[in-house]
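Peer 1: below are the sequence and a predicted model for it; my questions follow.
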Amino acid sequence: MNVTVIGAGLAGSECAWQLAQRGVHVTLLEMKPLKRTPAHVTDQFAELCCSNSLRSDQLENAVGLLKEEMRRLGSLILSCADATRVEAGGALAVDREGFAALVTERIRSHPNITVEAREVTEIPEGEVVIASGPLTSDALAQRLQTLLGEKSALHFFDAAAPLVSAESVDMDKAWFGSRYDRGTSDYVNCPMTEEEYDAFWQALTTAQEAEVHGFEDKMVFEGCMPVEVMARRGHDTLCYGPLKPRGLKDPRTGKEPYAVVQLRRDNAQGSVYNLVGFQTHLRFPEQRRVFSMIPALHDAEFLRYGVMHRNTFLNSPQLLDRYYRLKSEPRISFAGQMTGVEGYVESAASGFLVGVETARRLQGLPPVDFPRETAIGALGLYISNQSIAAFQPMNINFGIMPPLDHRVKGKRNKNAELSARSLAIIEELKAEVCP
């Protein structure tokens, strides 16, 4: 039994691992280091191009539930993330380089995985999983368009936030803390007065943007909205979003500032921080000029500027089944963000399900029924739901899962019960799923 997996991102790495753990030989094709996409900067597998956060780790949050389901079922990505985590309050954030290095080492050392460094321009014969990502190379994208049809691929724009060196942050004008006192004080909080914020907002909304072919504000995924696009929605929009000061009292004044920019640790050493919620496609000199107006960042050393790139995804409800298989040619499966799941964990979850189900099919076993009550199942059923008229990328959320059959007071309590229901099902499926 052999399966070819194209792409060693989060989805491809997870898929290859699940197949290999079940005795299937995997040929993993990755075009790095021969060629990189505009968003990649290293030759490691599972490189995190945007934030280093895998978002909330709380079970009252749907992505926290998805992570816990994957942990219990033996996910490679979650295992590596937990091993390289950096403190980030209630979120699971990782040392970006350490995480990718660990995934790469474990994939390369698995006896059932053969890695080949080459660009794929044709779809191989036999069982294939295409996990080439939203920045699939032009040659393969063209081949897929021929296979799937002109209207099969859609796209939106995605953006990444800048990184600054910790030592360049003026801690006389910032403090450590976490919003709402959740978790430990792992964020650097950079306050602004109303006057400072007003000047910053004026500069941000009039700054020069980098040219991105075909870019329009309406084509940006809401979860990765560039900070300047968000700012243009209104003077105080940022104060209700990433710059929200609620629950953050400045120890020097004992009061909440008008606005607060938060920095989150990006590596285990704590030497690099990213600007939370500051995805951007401003020109690099403009990023330095505008973001240095934040008082604590007046002399900031920018280790990486924010970038923006096009993300391509499939019209999955018309093309794929609940196991991410191509309905017209079931030997071909897709995994990752190109299927319309949005987010690191969601991408890995799609790779997980494809790996498990492809292995079972090759071994003559029936598919595992991950029901809509589980986060893994809900994602697969969402991307294959033919009743969706205008398909758009989706993060996992409790809204795509069935409600409880009884009333529960309080949103957090209700979400906790939804998670408990899901994890009870996962425990029942464990013996069937885990090798």
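Peer 2: Cool, got the structure. Numbers count the residues shown, from 1 in each chain.
Peer 1: only C-alpha atoms from now on, for both contacts and neighbour counts.
Peer 2: Fine.
Peer 1: any buried residues in the biggest helix by length in the chain, and which?
Peer 2: In the chain, taking DSSP state H as the definition, the longest helix is helix 411-433. Neighbour-count burial for helix 411-433, counted by 16 or more other Cα atoms under 10 Å, picks out 414, 415, 416, 417, 418, 419, 420, 422, 423, 425, 426, 433.
Peer 1: ok, the fifth one touching residue 404?
Peer 2: Spelled out, that is residue 418. Yes. Applying Cα atoms under 8 Å, one finds residue 418 in contact with residue 404, separated by 6.8 Å.
Peer 1: for the buried residues of helix 411-433, which one is nearest residue 196?
Peer 2: Sorting the buried residues of helix 411-433 by how near they are to residue 196, with Cα to Cα, puts residue 415 at the top with 38.5 Å.
Peer 1: list the contacts of the residue lying closest to that closest one once chain neighbours are set aside.
Peer 2: Computed as Cα to Cα, 6 or more residues apart in numbering, the closest residue to residue 415 that is not its neighbour in sequence is residue 60, at 4.9 Å. Contacts here follow Cα atoms under 8 Å, 6 or more residues apart in numbering; on that basis residue 60 touches 412, 413, 415, 416, 419.
Peer 1: mind running it again at 10 Å?
Peer 2: The contact partners of residue 60, taken as Cα atoms under 10 Å, 6 or more residues apart in numbering, are 398, 411, 412, 413, 414, 415, 416, 417, 418, 419, 420.
Peer 1: take a look at this one as well, against the first:
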Amino acid sequence: MTRNLTIIGGGLAGCEAAWQAAKRGARVTLHEMKPHASSPAHHLAGLAELVCSNSLRGESRENAVGLLKEELRRAGSLLMEAAAATRVPAGGALAVDRELFSAFVTERIENHPSIDLVRGEVTEIPAEGIVVIASGPLTSDALAERIRALTGPNLYFYDAIAPIVTAESLDMTRVFRASRYGKGEGDDYLNCPLDREEYERFVDGILAAEKVPARDFEKVVHFEGCMPVEEMAERGRDTLRFGPMKPVGLTDPRTGEEPHAVVQLRAENREGTMFNLVGFQTKLTYPEQRRIFRMIPGLGNAEFVRLGSMHRNTFINAPALLAPTFQLKGDPRILFAGQITGVEGYVESAGSGFLAGINAARLVRGDEPVVPPAATALGALVTHITNADVKHFQPMNVNYGLFPPLEGKVKKKERRGRLAERALAELQGWIDTL
């Protein structure tokens, strides 16, 4: 069997897969279409571009994504190393400077002696050898057609991108620094408080605003973790106030009280010159975004360096098509990784790439592929997406609800800690066998 391995896609999953496979002796050809071809959602020429947000979410193991990050760190993840090297203040979350993050990963990939980076669009899936398809939610039309020939019809839906504003354009007399419940350094976020009247006026504005229409032939299904603000507003007048605009854990120093609602701004880069509107993914038209978001206190004269936009998300029906090794059931030499598998989130994509890379290298060597223990965060996620209801499969974030139950009675407040302890113990045993 050839020792060559082809990986299609230089996003988070593809880069992690390439790194893990190369570490294990495979000769990797990594294909990335940028800068020769791109999409409206991409802005950087480098690899591993973060599109929807610059946050890798919570660090605490009280959240399953925090546990997954710790698992990947212990297992030698390139992307977790990159995140540690390029992080920016974000309270209890792990957020990074996207340009530095991309540059870090790109430099590592370009300088690995066993990885050949080929720039250019892939329009055909290799007919021989081991292949990892990690083309992501923005898979090109030509490649999507080839994937469809392997998998049958894909389901398309839209994610939304949040706007970014310059720090110097903010009215800091209307904004206060604080992290929810004082986490992190305590002042990692800028907070724009709204009273009841301001909030109601803001919701009215969103509901009346013009939206970018979806094309007739595309089915629009929004994943809860990236729901456009206008979709949330349409669900009810208080939905935003219990979602991205929730005020809990924050006190307005001007009043000494909890605001009626809050818009949080998170640093987009290390210098703190740009901030993104947390949770404000949108498909409002550009003129409407400028008008509506300048209604937010402190953003009256906001300069938008990037406005929100929509992008297509392509994913396969993983439980129908994939084995827990991420191999295609109908053609086991082909593996999938990243959001195209139905995992949702940067860290989850990195985790899927980690496993796909390990298994691709094993297949190149002629070894049997492996599956992580179901009690680990990675194993629980893999188990879910490859065993979910085929008829109603939707993308999934890692969460403790996916984990197998603990033995015996465990107090509710101790449950997550115990699940994390069990996961890390089982992870170490698994890593030792790789």
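Peer 2: Looks like it came in fine. These numbers were taken from a predicted model, which means no experiment stands behind them.
Peer 1: run through the strands of the stretch 1-150 of the second structure in chain order.
Peer 2: Under the criterion DSSP state E, counting those that start in this stretch, the stretch 1-150 of the second structure contains strands at 4-8, 27-32, 55-58, 87-88, 93-96, 115-119, 130-133.
Peer 1: against the first structure, where does the longest one fall?
Peer 2: Spelled out, that is strand 27-32 of the second structure. Structural correspondence for strand 27-32 of the second structure: residues 25-30 of the first structure, per TM-score structural alignment.
Peer 1: same question, stretch 349-358 of the second structure
Peer 2: Residue correspondence for stretch 349-358 of the second structure in the first structure, counting by TM-score structural alignment: residues 347-356.
Peer 1: which residues touch residue 337 of the second structure?
Peer 2: When contacts are counted by Cα under 10 Å, 6+ apart, residue 337 of the second structure is found next to 7-9, 12-14, 16-17, 132-136, 326-327, 343, 348-357.
Peer 1: what's it aligned with over in the first structure?
Peer 2: By TM-score structural alignment, residue 337 of the second structure lines up with residue 335.
Peer 1: sorry, back to before: list just the nearest of the contacts of residue 60 of the first structure to residue 300 of the first structure.
Peer 2: The nearest member of the contacts of residue 60 of the first structure to residue 300 of the first structure, counting by Cα to Cα, is residue 412 at 38.1 Å.
Peer 1: wait, that closest one touches residue 398, no?
Peer 2: No. Judged on Cα atoms under 10 Å, residue 412 of the first structure makes no contact with residue 398 at a distance of 11.4 Å.
Peer 1: can you pull the residues that touch both of those two?
Peer 2: With contacts taken as Cα under 10 Å, 6+ apart, the residues that reach both residue 412 of the first structure and residue 398 are 60, 61, 418.
Peer 1: distance of the last one from residue 369 of the first structure?
Peer 2: This means residue 418 of the first structure. Distance of residue 418 of the first structure to residue 369 of the first structure, given as Cα to Cα, to the nearest Å: 18 Å.
Peer 1: cool, the second one as well?
Peer 2: Counting by Cα to Cα, the separation of residue 61 of the first structure from residue 369 of the first structure is 23 Å.
Peer 1: more neighbours: which of those two?
Peer 2: Taking other Cα atoms under 10 Å, residue 61 of the first structure and residue 369 do not tie; residue 61 has more neighbours (19 against 11).
Peer 1: that older thread, got any residues that touch both of residue 418 and residue 404 of the first structure?
Peer 2: Common neighbours of residue 418 of the first structure and residue 404 are listed as residue 373 (criterion: Cα under 10 Å, 6+ apart).
Peer 1: can you show me the helices along the stretch 301-434 of the second structure?
Peer 2: Taking DSSP state H, counting those that start in this stretch to define them, one finds helices in the stretch 301-434 of the second structure at 318-321, 346-365, 377-387, 412-431.
Peer 1: how about those helices, which one is nearest residue 189 of the second structure?
Peer 2: Put simply, out of the helices of the stretch 301-434 of the second structure the one that sits nearest residue 189 of the second structure is helix 346-365, at 20.9 Å, with distance taken as Cα to Cα.
Peer 1: distance from that closest one to the first structure after superposition?
Peer 2: In the superposition with the first structure, the average deviation recorded for helix 346-365 of the second structure is 1.0 Å (mean Cα distance after the TM-score superposition for the first structure).
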